[in-house]
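Sequence first, predicted coordinates after that:
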Amino acid sequence: MQEDFLHYIWKHKKIEINNLKAVTGETVTINTVGQHNQNSGPDFFNAQLNIDEQLWAGNVEIHVKSSDWFLHNHEQDKAYDNVILHVVWEHDTDVYRKDNTVIPTLELKGLIDKTISENYEKLFVEQDKWINCEHDFMSTDNFVLQNWLERLFLERLERKAKTIELLLKESQNDWEAVLFKMLSKNFGLKVNGDSFFSMAKSIDFSIVRKTQSDQKTLEALFFGQAGLLNKDIEDTYYLGLVKEYQFLKQKFKLENKRVLPFQFFRLRPSNFPTIRLSQLAGLYYEHQNLFSKIIETNHIGDFHKLFKVTTSKFWETHYTFQKESKSLKKTLTRSFVDLLVINTIIPLKFCYAKQKGQRMDSEIFKIATSIISERNGIIDAFNGLKEISKSALDSQALIQLKTEYCDKNKCLQCAIGNSLIIKQ
């Protein structure tokens, strides 16, 4: 028996609440169970109970055994002086207040529905499962599942919003500067995301504003800060970038000591940082006030048009500075733009609306559901249990479910886990 399960039972009143009696015989009537406390101190604050017809307001503490009160040294902690009821699975000793009166104890053993206990045990008893409910995930009610996925999607946006809010604080609320950093990170994808992010953070966005009228100047800025212009290469384009970067470095007093190394190993050539940096330069060369345009755009087709940018001429016949390749116009693909919308645009729109005191959940849901589901190990595994992930909203929600609930055994805080526990 776990305390988390007893918290769940108390919070949701999953016991026969009529004719409750403390172990010492007092009648207990639950008016309100109190506010669940996730931090230190009693488990539930501000509960209201009638104990033998006397109304009590105070805190409730929950343990597996009554003696855990002393095991956790609560008798020495003033935070527990206002406990009005001790709720336990098994009562094995009395617990006293400082005035030597007994704190009423409610023993739950025998009060919890046997089916609920068995369903709970079933979730956690088997080992070596990908997720605790993998044998029953398919049977989850579709209505419960869809509503839970929408909530998880918003939870994931809230988590991403914290990163954006921190960047806003660092940039004195410059949304364009935050967009640049977030876009840069996602242009680097998983392998080079941190490197691209560190490159973007090494450049004050005012410098991007001053140089974005010339694509080659932007490329020199990005390649130079990325540490990709320090080789001995005899090429006119390359030498031109080196010369331009040296000028920019001196003019703007640039430093790149904290920029992380860029990786080429095991990447498709189309994802080489050289190509992505040139495309990023092309994006900012094509669009002034990009953030405003993004806020005004609400359809995925329009985002595909907005991000229809390509590399400079040199990169049409190169993937690296040294080696020439077959001529190919390297435009941002629809699938790549979808990833930018999922990981940058939607979180920024959400955070911007939140800061303005507006709600645009329906608009964000519409964008997310118009993008095809991502494919990765987590999504494929969930789809193997139940074909569920159709859109980006679903895939983002399932990533949140796996990383923040399944991996942390938070089944009691999960709508799916709850539905399986109370299933008859």
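Here it is on my side, so go on. If you're wondering where the values come from, they're calculated on a predicted model, not measured in any experiment.

Could you use CA atoms for every contact and neighbour count after this?
Fine.

Output the contacting helices and strands for the host helix or strand of residue 394.
In the assignment (DSSP states H and E), residue 394 maps to helix 392-401. Helices and strands touching helix 392-401, by 3 or more CA pairs under 8 Å, 6 or more residues apart in numbering; DSSP states H and E, are helix 142-170, helix 361-369, helix 377-385.

Look at residue 186 and say how many residues are nearby.
22 (other CA atoms under 10 Å).

actually residue 118, not the one I wrote
Residue 118 has 13 neighbours, counted by other CA under 10 Å.

Could I get the helices and strands packed on helix 392-401 in CSV, plus columns for distance to residue 292 and mean neighbour count?
What follows is those, written out as CSV (distance: least, CA to CA, whole Å; neighbours: other CA atoms under 10 Å):
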stretch, distance to residue 292, mean neighbour count
helix 142-170, 16, 16
helix 361-369, 16, 16
helix 377-385, 33, 16
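
Need those in a markdown table (columns: distance to residue 134).
Formatted as a markdown table, the helices and strands packed on helix 392-401 follow (distance: least, CA to CA, whole Å):
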| stretch | distance to residue 134 |
| --- | --- |
| helix 142-170 | 14 |
| helix 361-369 | 25 |
| helix 377-385 | 7 |
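
On the C-terminal side of the helix holding residue 394, identify the next helix or strand.
Sequence-wise, the next helix or strand downstream of helix 392-401 (DSSP H and E) is helix 415-421.

Need the contact partners of stretch 88-95.
Residues outside stretch 88-95 that contact it (CA atoms under 8 Å, 6 or more residues apart in numbering): 1, 6, 23, 62-67, 69, 102-103, 105-109.

so which of the helices and strands packed on helix 392-401 gets nearest residue 412?
Residue 412 sits nearest to helix 142-170 of all the helices and strands packed on helix 392-401, at 13.5 Å, using CA to CA.

one more structure, for comparison:
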Amino acid sequence: MKLCEKRCHHDLTPSALNLLPFLISHLIKKYYLQGMGFPEEFLHYVWRFKSFDFSNLRCTDETPLSILNVGLLNQHSGPDFSQGKIQIADTIWVGNIEIHLKSSDWLRHNHQIDPAYDNVILHVVFEHDAEIERKDGTLLPVLELKGRIAPSLIERYADLCLNLNSFPCSAQIGSIDKFIVDAFLSRTVIERFEQKAELLSKSLAQLNGNWDEAFYHSLAGNFGFKVNALPFELFAKSLPQQIYAKHKENPLQIEALVFGTAGFLNDIFTEEYPQKLKREFEFLKKKYNLAPLQPGIWKFMRMRPQNFPTIRLAQFAALILKTNHLFSKILNIKDPTALRTLFEGLPVNPYWKTHYHFKKEAVAVSTQIGRSSIDNVLLNTVALFLFAYGKYTDTGAYVHRAIKLLEQLPAENNAITTSFINAGVQLEHAFASQGAIQLKKTYCEEKKCLLCGIGIKILKQT
């Protein structure tokens, strides 16, 4: 079989090969138009938004049918729509509505033995291929949608789901009203932060609800900037925040705690500064029973010296010196624009102006956190904790402050945001770019166009 396939492929001319994607797409669309390819969720959309021909509605037994209320989409187990209201002949029925591609799917899904489906008043199908009896022996009323859905709607749905672009509606989203796009991005960014807040709640539980300590752990991980995020998180877990408070007035001891716990002081040094750090840490390690990390877990390869973990640790120690228990201070700052100053002007030890590692000198090393790095911390740690704390305490002011902060930060520049910008979407700030990232990962990659406000608008276009 494989040999045959290879020969057939080899025999095709270059022009025929170029036509293959078009031909395959055409065949799949034809399959969709016959109702054999699209998922059941497409019929949910058609029913929910009444996107089918309502003229002269009749059940499959020719009894007149009127749709008074399509009901509410059920996101959980049980019938697809609840609280539907229909009229069959002269009788009005209120109850559940179930939707399938074929009538026989009712039996295939074993609904006939599930009490949750006893109150189904109408079975909506694309193709009626089997009579379904209720428990009392009466036939379940069926509405067949085959022939009532416009081929253009099916084709638009196929165009969304079958293309190989970076995201399904990349060819259409640029024509959608900005208000609609922005409105759905606002929804997705809230979804994103709610999901992150849920993950954060697990960390809080492990720390007995200590928000300051949870923030300290998250901030440390953020200082690793992906490459060294895990070592920074391990470092924070190995060095509880309350230890710093006892040495707040001694910068050398704070720095010794940081570099020693990170595993960088288990060496022989000739320079005075690292020698002092090592002596201080030997005492502090015994006092607090600290267990240094293995230095090999830190990554230096293919990084600019300004991003080396040694420089980041020096900045982190300086941040601790400048303002311990940072989260409490963040909660008291009402103006989001003032949050940036917390990470500026850090008292980094002068040693790091001429070194990017112990024993390795350099010329004019920048010791301050760059603006883009501060933006990263404000986005991924500060805004998240303001949002999560606001939700946890039911304090809308903190949630509003988090959103305002996101609107003041620049949009992220990555492959996802670039693909949306190239498609004509305006991402004016981090609030929008975070929404786009969530949209891509939660809706686009899962082909959930039927649950997306942008996808629904595209399908409704004529």
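Looks like it arrived, so ask away. These numbers were taken from a predicted model, which means no experiment stands behind them.

before we move on, what SS does residue 49 of the first structure have?
Secondary structure, DSSP: H, G, I helix; E, B strand; the rest coil: residue 49 of the first structure is strand.

Pull the contacting residues for the equivalent of it over in the second structure.
Counting by TM-score structural alignment, residue 49 of the first structure lines up with residue 86 in the second structure. Contacts for residue 86 of the second structure were tallied using CA under 8 Å, 6+ apart; they are 65, 66, 67, 68, 69, 70, 92, 93, 94.

which of those residues lies closest to residue 156 of the second structure?
For the contacts of residue 86 of the second structure, the closest approach to residue 156 of the second structure (CA to CA) belongs to residue 70, at 23.0 Å.

Not counting residues beside it along the chain, what's closest to the counterpart of that closest one in the first structure?
Using TM-score structural alignment as the criterion, residue 70 of the second structure maps onto residue 33 of the first structure. Excluding its sequence neighbours, the residue lying closest to residue 33 of the first structure (CA to CA, 6 or more residues apart in numbering) is residue 47, at 5.0 Å.

Just list the residues touching that neighbour, thanks.
31, 32, 33, 34, 35, 57, 58, 59, 60.

Scan the second structure for its longest strand.
Counting residues, the longest strand found in the second structure (DSSP state E) is strand 91-102.

What lies in contact with that strand?
By CA under 8 Å, 6+ apart, the residues outside strand 91-102 of the second structure that reach it are 35, 39-40, 43-44, 71, 79-87, 106, 117, 119-129.

So which of those belong to strands?
Judged by DSSP E, the contacts of strand 91-102 of the second structure include 81-87, 120-127 as members of strands.

Quick one: buried ones out of those?
The neighbour count (16 or more other CA atoms under 10 Å) marks 81-82, 84-87, 120-127 as buried among those.

and which of the residues you listed is nearest residue 416 of the second structure?
Nearest to residue 416 of the second structure, judged by CA to CA, of those is residue 81 at 34.6 Å.

nearest residue to the closest one other than its sequence neighbours?
The shortest distance from residue 81 of the second structure to any non-neighbouring residue, by CA to CA, 6+ apart, is to residue 73 (4.6 Å).

With the first structure overlaid, how far apart is stretch 386-393 of the second structure on average?
Compared with the first structure after fitting, stretch 386-393 of the second structure deviates on average by 1.7 Å (mean CA distance after the TM-score superposition for the first structure).

List the contacts of that stretch.
193-194, 197, 200, 331, 395-403.

Just the closest of the ones in strands among the contacts of strand 91-102 of the second structure to residue 299 of the second structure, please.
For those, the nearest to residue 299 of the second structure is residue 81 (52.9 Å; CA to CA).

And the closest one, how close does it get to residue 166 of the second structure?
To residue 166 of the second structure, residue 81 of the second structure is 33 Å away according to CA to CA, to the nearest Å.

again with residue 343 of the second structure
36 Å.

Please identify which of these two sits among more neighbours.
Counted by other CA under 10 Å, residue 343 of the second structure and residue 166 do not tie: residue 343 has more neighbours, with 22 against 16.

Which position in the first structure pairs with the more buried one?
Here residue 343 of the second structure is matched to residue 307 in the first structure, going by TM-score structural alignment.

contacting residues for its match?
283, 332, 337.

for residue 79 of the second structure, same thing?
Applying CA under 8 Å, 6+ apart to residue 79 of the second structure gives the contacts 96, 97, 98, 116, 117, 120.

again, but for residue 250 of the second structure
Contacts of residue 250 of the second structure (CA under 8 Å, 6+ apart): none.

Which position in the first structure pairs with it?
Using TM-score structural alignment, the equivalent of residue 250 of the second structure in the first structure is residue 214.

What sits closest to residue 75 of the first structure if chain neighbours are left out?
residue 69 (7.2 Å).

Look at that neighbour and say how many residues are nearby.
Residue 69 of the first structure: 19 neighbours (other CA under 10 Å).

Contacts only, for it.
By CA under 8 Å, 6+ apart, the contact list for residue 69 of the first structure reads 63, 75, 95.

which residue in the second structure lines up with it?
By TM-score structural alignment, residue 69 of the first structure lines up with residue 106 in the second structure.

got it, and residue 13 of the first structure?
Looks like residue 13 of the first structure aligns to residue 50 there (TM-score structural alignment).

ok, now residue 392 of the first structure?
Under the alignment (TM-score structural alignment), residue 392 of the first structure pairs with residue 430 in the second structure.
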